[in-house]
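Undergrad: here is a sequence with its predicted model. Questions after.
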Amino acid sequence: MENYHELERRLGYEFKNPQLIVEALTHKSYKKPYNNERLEFLGDAVLDLIVGEFLFHKFPQSDEGVLSKIRASLVNESGFATLARAIDLGRYIYLSPAEENNQGRSKPSLLSNAFEAVIGAIYLEAGLENARSIVVRLLDETYPRIDLDTLCKDYKTALQELTQATHGVTPDYEMIGSSGPDHRKEFEVAVKLDGETIASAKGRSKKAAQQKAAEIALQKLRKERG
């Protein structure tokens, strides 16, 4: 875990109350009297407003349906995890050793929650304008192009296109298992290439788990290709 002052430099914002950023970076597994869940709740609402306003001004000719779809592609676990990775947020999160060993710093859900919490903390301390300027800058830097076609691309389709081009085969998806009560069941899916598991992920539905696994596999294969 790195010193959070480097994160402040990446954000372009220095906290006056250090406890706020510490709380925003504290995962519940760290076993402190506080964690980032309340700030995550606040940040989620703040980000929904900021991104909605950003898209409203960016696409003056688009109707409500198109704007809603683009926002849904940005305001979700995958979208926030992408922004979190852009500032290398995973390096600064306070985690338990068990969560650390479980690759917690790279989990999309954990990164997304921490990003929401950090934005919630900035909003709480410095107001909407400061939070907006940071989020809009990150959006502009992270997404060179924001439109429906680019953002709503299906990860499974993108992975299939890539593996066909590089390996001459398409990936297979295998159900590993499920856990949790019926009303909050979570499914785990592995994506395989030539019989070898290259990624796995969990989701609230089989389809969501497949999409997450495909996204992770895409990132891995693209990184390997350089």
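TA: Looks like it arrived, so ask away.
Undergrad: can we go C-alpha only for contacts and neighbour counts from here?
TA: OK.
Undergrad: so what's the most centrally placed residue in the chain up against?
TA: Nearest to the geometric centre of the chain sits residue 81, at 1.5 Å (Cα atoms, centre = their mean). By Cα atoms under 8 Å, 6 or more residues apart in numbering, the contact set of residue 81 is 108, 109, 111, 112, 115.
Undergrad: that one is in what secondary structure piece?
TA: helix 77-86 (DSSP states H and E).
Undergrad: how about stretch 25-42: buried residues?
TA: Buried residues in stretch 25-42, defined by neighbour count with 16 or more other Cα atoms under 10 Å: 25, 26, 27, 28, 30, 35, 36, 37, 39, 40, 42.
Undergrad: ok, which pair from these is furthest apart?
TA: Greatest spatial distance among the buried residues of stretch 25-42 (Cα to Cα): 30 and 42, at 20.5 Å.
Undergrad: spatially nearest residue to the residue nearest to the centre of the chain, not counting backbone neighbours?
TA: Leaving out its chain neighbours, the residue that sits closest to residue 81 by Cα to Cα, 6 or more residues apart in numbering is residue 112, at 4.4 Å.
Undergrad: can you give me the distance of the residue nearest to the centre of the chain to residue 191?
TA: Shown here: residue 81 relative to residue 191, a distance of 20 Å by Cα to Cα, to the nearest Å.
Undergrad: do the same with residue 79
TA: Using Cα to Cα, one obtains 21 Å as the distance from residue 79 to residue 191.
Undergrad: ok, residue 133 next?
TA: 38 Å.
Undergrad: name the residue in those two with the higher neighbour count.
TA: Using other Cα atoms under 10 Å, the more surrounded residue of residue 133 and residue 191 is residue 191, with 26 against 13.
Undergrad: so the more buried one is in contact with residue 197, correct?
TA: Yes: assessed by Cα atoms under 8 Å, residue 191 is found in contact with residue 197 at 5.8 Å.
Undergrad: the structure to be compared is supplied as follows:
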Amino acid sequence: MNILEDFDENLHELNLSGPDNSNASLVAKKKKRKKKKKCSTSTSIDPLPFDGVETILGYEFSEPRLLEEALTHPSSNQCVNYDRLEFIGDAVINWLMAKKLFLSYPELREDQLTPLRSANVSNEKFARISVEHELYSYLRFSNESFKEQIEVFKEHISSNHCNSLIKIPKFLADILESLIGAVFMDSNCSLDTVQEVFMKLLEPLIGPEELQIHPKTELKEFCEKKGLPIVNYNEDYWEQKHIINAIFDNCVVGAGYGSNKEIAQNKAAKAALENIKQIYLNP
């Protein structure tokens, strides 16, 4: 093929005509080739680890590509990742949980059902499930900090619920939501199949009696009930950590620090509540 024939082919591919577009067509073609090269990274499934996920779920995929997609983090630089499946999985599990709680607790009002649903589909709960079943070990990612985040999270949840006191690695929760989305799509959008596969992983569900109140909310409600002054918070920053002091009646009654302001404030509120309770419940 000579230069003119190659040039004509470029124009035909880009639906362009005329000599003024030659540079644009060549640049576009190079970009196109470059893009194809980037996406040529192998995305074949390793049968051993992915079979393990199917065993955990008790579900065999008819389209294995969906399972592969569900376990591919955006940082892996693959052509596809779990973002879209996470999106649909989040919507599906919220609907199924709303239905489950609505039928299980006919006596509860909407304002009681909403926090109950939130607790049962929270990032913390989903991340815990991913750790419990070691789903994270099947995830493809390129972010080296994930390994440390996983270990820190595992250490903190070994005894109690985090209750907003530590930062939840969102990607751990994303894994479960993307798998929910993958099963939903693989089963021809069968809500019954998703419920059968995932509700057993979510057991035991958090009921009204197990629902934990946010530390700041619990502190505020306690002070209001006892007719006590409102607790205020001041903030400092040291060595890339947020430091929050809880101020009650002009005294520091609790302090907390963390990687972000919310976590530090929750820790301060929890400490303040414990100290105030000691004073007013055990005089």
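TA: Sure thing, it's come through. In this text, all values refer to a predicted model and were calculated from it rather than measured experimentally.
Undergrad: what TM-score do the two superposed chains give?
TA: The TM-score (TM-score structural alignment, normalised by the length of the first structure) is 0.66; 180 aligned residues with a Cα RMSD of 3.6 Å.
Undergrad: could you find the counterpart of the residue nearest to residue 81 of the first structure in the second structure?
TA: Using TM-score structural alignment, the partner of residue 112 of the first structure in the second structure is residue 173.
Undergrad: can you name the helix or strand that that match falls in?
TA: Assigned by DSSP H and E, residue 173 of the second structure belongs to helix 170-186.
Undergrad: just checking, what packs against that helix?
TA: The criterion is 3 or more Cα pairs under 8 Å, 6 or more residues apart in numbering; DSSP states H and E, and the helices and strands that helix 170-186 of the second structure contacts are helix 64-70, helix 83-104, helix 123-132, helix 191-202.
Undergrad: once aligned to the first structure, how far is the third one on average?
TA: Its matched residues in the first structure lie on average 2.1 Å from helix 123-132 of the second structure after superposition (mean Cα distance after the TM-score superposition for the first structure).
Undergrad: the first structure: matching residues for that helix?
TA: Residues 77-86 of the first structure are the counterpart of helix 123-132 of the second structure, counting by TM-score structural alignment.
Undergrad: pull the number of nearby residues for residue 205 of the second structure.
TA: Residue 205 of the second structure has 18 nearby residues by other Cα under 10 Å.
Undergrad: pull out the buried positions in the helix holding residue 173 of the second structure.
TA: Buried positions in helix 170-186 of the second structure, judged by neighbour count with 16+ other Cα under 10 Å: 171-186.
Undergrad: quickly name whichever of the residues you listed is closest to residue 208 of the second structure.
TA: Nearest to residue 208 of the second structure among the buried residues of helix 170-186 of the second structure is residue 173, at 22.6 Å by Cα to Cα.
Undergrad: mind checking how far the closest one is from residue 90 of the second structure?
TA: 10 Å.
Undergrad: then residue 218 of the second structure?
TA: From residue 218 of the second structure over to residue 90 of the second structure the distance is 28 Å, taken as Cα to Cα.
Undergrad: equivalent analysis for residue 54 of the second structure, please.
TA: Distance from residue 54 of the second structure to residue 90 of the second structure, by Cα to Cα: 20 Å.
Undergrad: ok, residue 57 of the second structure next?
TA: 17 Å.
Undergrad: thinking again about what came up before, tabulate the buried residues of stretch 25-42 of the first structure (JSON lines), appending distance to residue 138 of the first structure.
TA: Conversion of the buried residues of stretch 25-42 of the first structure to JSON lines gives the following (distance: Cα to Cα, whole Å):
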{"residue": "25", "distance to residue 138 of the first structure": "18"}
{"residue": "26", "distance to residue 138 of the first structure": "22"}
{"residue": "27", "distance to residue 138 of the first structure": "23"}
{"residue": "28", "distance to residue 138 of the first structure": "26"}
{"residue": "30", "distance to residue 138 of the first structure": "28"}
{"residue": "35", "distance to residue 138 of the first structure": "24"}
{"residue": "36", "distance to residue 138 of the first structure": "21"}
{"residue": "37", "distance to residue 138 of the first structure": "22"}
{"residue": "39", "distance to residue 138 of the first structure": "19"}
{"residue": "40", "distance to residue 138 of the first structure": "18"}
{"residue": "42", "distance to residue 138 of the first structure": "19"}
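Undergrad: any idea which element residue 192 of the first structure lies in?
TA: strand 186-193.
Undergrad: tell me how far that strand lies from the chain's centre.
TA: Relative to the chain's own centre, strand 186-193 of the first structure is displaced by 19 Å; criterion: Cα atoms, centre = their mean, to the nearest Å.
Undergrad: what's the answer for stretch 77-97 of the first structure, then?
TA: Stretch 77-97 of the first structure has its C-alpha centroid displaced from the chain centroid by 7 Å (Cα atoms, centre = their mean).
Undergrad: so which helix or strand takes in residue 206 of the second structure?
TA: In the assignment (DSSP H and E), residue 206 of the second structure maps to no helix and no strand.
Undergrad: try the one 10 residues further on
TA: The secondary structure element spanning residue 216 of the second structure is helix 215-226 (assigned by DSSP H and E).
Undergrad: which residues touch the closest residue in space to residue 254 of the second structure that isn't next to it in sequence?
TA: Once flanking residues are discounted, residue 254 of the second structure sits nearest to residue 272: 4.1 Å by Cα to Cα, 6+ apart. Shown in contact with residue 272 of the second structure (Cα under 8 Å, 6+ apart): 219, 246, 253, 254, 255.
Undergrad: and the helix holding residue 216 of the second structure, what's buried?
TA: Buried, per 16+ other Cα under 10 Å, within helix 215-226 of the second structure: 215, 216, 219, 220, 223.
Undergrad: so which of these comes closest to residue 94 of the second structure?
TA: Distances from residue 94 of the second structure to the buried residues of helix 215-226 of the second structure, taken by Cα to Cα, are shortest for residue 215, at 24.4 Å.
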